[in-house]
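give me coordinates for this.
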Amino acid sequence: MEVRNDWTTAEIEEIYNRPILDLVYEAATVHRKYHEAREVQVCTLLSIKTGGCPEDCAYCPQAARYNTDVDHQSLLEVDEVLTKASIAKSNGATRFCMGAAWRHVKNNKQFDRVLQMVQGVNSLGMEVCCTLGMLTEEQAQRLKEAGLYAYNHNLDTSEENYENIITTREYQDRLDTIDNVRNTGISVCSGGIIGLGETDQDRIAMLHTLANMPKHPESVPVNALVRVPGTPLEDQKRITLWEMLRMIATARIIMPLSQVRLSAGREEMSIEEQAFCFMAGASSIFAGEKLLTTPNPDVDQDRQMFQLLGLQPRAAFKGQENEMEAGKFV
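Predicted coordinates:
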């Protein structure tokens, strides 16, 4: 199967709607062609600046306008972040992602501090990822020069459904930031969230946008909505395993080289459900007690799961000259 960037919506819809066992089987076949089937990338995500965000993302407990249990926290100090990164590495993580609840990056002392964090985590031999909101190509270049490996900027949903979820920015703003990241040579991490009240057509449209980028995102997170009290989406139904499988398997088939990341919502999934997702082509997880501010399985639970399923952590920078040790996760 060739890597394509010219998928039609109809083609993706046909894949997405295949009988579930046939879909998972094909995705598993594609996964084994392009990846080591037992390898799973272990990432840790840390909130380095929490709450107080001016955006109105309907799913997010960090939006200042919603009454949630998230407390505002100013930007962490560099030493504290590096300590947490070292702990994550000792627990087997090979990618460390830092998230700040900003609308966009500003050229100020706080950004300078983030650049120091990037330099420090890079010196630990980990893949460094950031998610800081919108940024310019010049800011992306500064992050790259500091040692940034990847930048996360999710599409969240389809362009058609976007205004139902976020009104404080445009869909094109998302695409522009991804272009700015890509133009500097930084690895792109971009996916979305299911369970926002979107239709299957919205999910297919989002996958169509991702799969038809000039180069597929190197990492595609598939998030299930974590329903947080106080947000507009707190009463949404929980996403089923079958919905998650359709997203993961379809993403694996149409973007065969990407790391498809089983992300938010994993805390509510059993080991059996997660195993099915790995079979369908998921090749990456976030490890650690929290994903920014929402619950996540702890390290011991994931270690037990890896041992039970015979999984092993994917080395940092795999495929590059500076390939690193995979850590001590198992």
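
from now on I want contacts and neighbour counts done on CA atoms only, so please keep to that.
Noted.

report the buried residues of stretch 34-53.
By neighbour count on 16 or more other Cα atoms under 10 Å, the buried set for stretch 34-53 is 35, 37-53.

helices - which of the residues you listed land there?
If you go by DSSP state H, these have nothing in helices.

chain neighbours aside, what residue packs nearest to Gly120?
Leu82 (6.5 Å; Cα to Cα, 6 or more residues apart in numbering).

buried set for the helix or strand hosting the one you found?
Using DSSP states H and E, Leu82 falls within helix 78-90. Neighbour-count burial for helix 78-90, with 16+ other Cα under 10 Å as criterion, is recorded at 78, 81-82, 85-86, 88-89.

now swap in stretch 89-105 and tell me
Buried residues in stretch 89-105 (16+ other Cα under 10 Å): 89, 91-102, 105.

Gly185 - how many residues pack around it?
14 (other Cα atoms under 10 Å).

go on, Pro54?
Neighbour number of Pro54 under other Cα under 10 Å is 14.

and what of Ala10?
12.

which residues touch the helix or strand containing it?
In the assignment (DSSP H and E), Ala10 maps to helix 9-16. The contact list for helix 9-16, computed with Cα atoms under 8 Å, 6 or more residues apart in numbering, reads 23, 201, 204-205, 207-208, 246-247, 249-250, 254.

one more: stretch 165-176?
Stretch 165-176 has contacts (Cα under 8 Å, 6+ apart) with 55-59, 134, 153-155, 159, 162-163, 196.

and the furthest pair within those residues?
Across these, the longest distance by Cα to Cα is 21.8 Å; it joins Met134 and Leu196.

between these two, which one's more packed in?
A count of neighbours by other Cα under 10 Å puts Leu196 above the other of Met134 and Leu196, at 24 against 21.

related to what we said a few turns ago, among the buried residues of stretch 34-53, which lie within strands?
39-49 (DSSP state E).

format the residues you listed as TSV; extra columns: distance to Pro19.
As requested, those are exported to TSV (distance: Cα to Cα, whole Å):
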residue	distance to Pro19
Glu39	26
Val40	26
Gln41	28
Val42	30
Cys43	32
Thr44	34
Leu45	34
Leu46	38
Ser47	39
Ile48	42
Lys49	43
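
look at the spatially closest residue to Gly195 that is not a sequence neighbour and say how many residues are nearby.
Spatial nearest neighbour of Gly195, chain neighbours left out: Leu225 (5.3 Å); criterion: Cα to Cα, 6+ apart. Each residue near Leu225 was counted by other Cα under 10 Å, and the total is 23.

following up with a second sequence; could you model it the same way so I can compare the two?
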Amino acid sequence: MDKPVFITSRKHATHLRHDWTRDEAQALYDLPFMDVVFRAQGVHRANFDPNHVETASLLSIKTGGCPEDCGYCSQSAHYQTDVKATKLMDREAVVATAQRAKEAGASRFCMAAAWRNPKDKDLDRVCDMVSAVKELGMETCATLGMLTRDQAARLREAGLDFYNHNVDTSPEFYGHIITTRTMQDRINTLAQAREAGLKVCCGGIVGMGEAVEDRLGMLVLLANLPAHPESVPVNLWNEVKG
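Modelled structure (predicted):
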């Protein structure tokens, strides 16, 4: 097996790859931890200010009652949880929360709604929220479920910067955690967001019973997308009662 190619400078960073293999991902995983940290620091310093940290704040603008059956989520209507479904928040309340987040140091504000996909009448209200938060001088992000091409374009026109839509896990493990939406559905939404000119926030979750191979599979999937996500959240699932 050929040795993996590592990005260690801005020169190399201009040749980002989209053809990573599972074997290469496994080779990285098998490296001593501090070697991985060292290599990651090299990539970071080659592409970003090493002493700059961006902070973001997220608000659930519509909580609970989601028709999806994601096994990790207490907002799913398929399970008996302690989460009470709420209606979509008012624009004024969202903007007030964003203002407080900005005053606390956040530069990006994400608005999340527990939907399979937004209805057009609800999207009108979300677009108003996005425009208002943008006027505060903050980057805007939203996670609203699946999008059509037109919906993605409307969000972009409203001033949305980032769209969050995670792949959650590897293609092989995906069916163990959700059955109401396919992995291809997720890939399609990412493509719609890209086509509209939105930046993409896309990652997954670890700790759901997946194997190491599934974690690597998720990373390979992300690395081989036509365009790499600008942000890759890796969430640790913390199981709690209710």
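
quick one: TM-score?
Once superposed, chain against chain, the TM-score is 0.92 (TM-score structural alignment, normalised by the length of the second structure); 229 aligned residues with a Cα RMSD of 0.9 Å.

returning to what we had before: counterpart of the residue nearest to Gly195 of the first structure in the second structure?
Under the alignment defined by TM-score structural alignment, Leu225 of the first structure is paired with Trp237 of the second structure.

strands along the second structure, start to end?
According to DSSP E, the strands that the second structure contains are 56-62, 108-113, 139-143, 162-164, 199-201, 204-206, 234-236.

aligned to Leu144 of the second structure, what sits in the first structure?
So, by TM-score structural alignment, Leu144 of the second structure is matched to Leu132.

about what we covered before: average distance between the helix holding Ala10 of the first structure and the second structure?
Here the mean offset of helix 9-16 of the first structure against the second structure after fitting is 1.1 Å, by mean Cα distance after the TM-score superposition for the first structure.

surely Thr63 of the second structure is in contact with Met111?
No - using Cα atoms under 8 Å, Thr63 of the second structure is not in contact with Met111; the gap is 11.0 Å.

and the most centrally placed residue in the first structure, what is it in contact with?
Closest to where the C-alpha atoms of the first structure average out (Cα atoms, centre = their mean) is Pro221, at 3.6 Å. Pro221 of the first structure is in contact with 154, 189-192, 260-263, counting by Cα under 8 Å, 6+ apart.

mind picking the two most distant members of these?
That would be Asn154 and Leu262, which, of the contacts of Pro221 of the first structure, are the farthest apart (Cα to Cα) at 13.8 Å.

now the helices for the second structure?
10-13, 22-29, 33-47, 91-103, 120-134, 149-158, 183-195, 212-223.

adding distance to Gln80 of the second structure, write these out as a markdown table.
Shown next, in a markdown table, are those (distance: least, Cα to Cα, whole Å):
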| stretch | distance to Gln80 of the second structure |
| --- | --- |
| helix 10-13 | 47 |
| helix 22-29 | 37 |
| helix 33-47 | 40 |
| helix 91-103 | 28 |
| helix 120-134 | 26 |
| helix 149-158 | 31 |
| helix 183-195 | 25 |
| helix 212-223 | 28 |
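
still on that earlier bit, CSV please, covering the strands of the second structure and showing distance to Asp82 of the second structure.
Listed next are the strands of the second structure as CSV, based on distance: least, Cα to Cα, whole Å:
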stretch, distance to Asp82 of the second structure
strand 56-62, 16
strand 108-113, 17
strand 139-143, 22
strand 162-164, 25
strand 199-201, 28
strand 204-206, 22
strand 234-236, 21
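
let me see the contact set for the aligned residue in the second structure for Leu143 of the first structure.
Counting by TM-score structural alignment, Leu143 of the first structure corresponds to Leu155 in the second structure. Leu155 of the second structure makes contact with 127, 130, according to Cα under 8 Å, 6+ apart.

which stretches of the stretch 201-330 of the first structure form strands?
219-224, 259-262, 284-286, 290-291, 294-295, 312-313 (DSSP state E, counting those that start in this stretch).

tell me the most buried of the ones you listed?
Compared across the strands of the stretch 201-330 of the first structure, strand 259-262 shows the largest average neighbour count, a mean of 27 (mean count of other Cα atoms under 10 Å).

alignment lookup: Glu80 of the first structure to the second structure.
Using TM-score structural alignment, Glu80 of the first structure sits opposite Ala93 in the second structure.

list the residues that contact the match of Leu144 of the second structure.
Counted by Cα under 8 Å, 6+ apart, Leu132 of the first structure has contacts 98-105.

kindly report the same for Val83 of the second structure.
Counting by Cα under 8 Å, 6+ apart, Val83 of the second structure has contacts 63-64, 74-75, 242.

in JSON lines: these, plus distance to Thr21 of the second structure.
Output for the contacts of Val83 of the second structure, formatted as JSON lines (distance: Cα to Cα, whole Å):
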{"residue": "Thr63", "distance to Thr21 of the second structure": "38"}
{"residue": "Gly64", "distance to Thr21 of the second structure": "38"}
{"residue": "Ser74", "distance to Thr21 of the second structure": "34"}
{"residue": "Gln75", "distance to Thr21 of the second structure": "35"}
{"residue": "Gly242", "distance to Thr21 of the second structure": "39"}
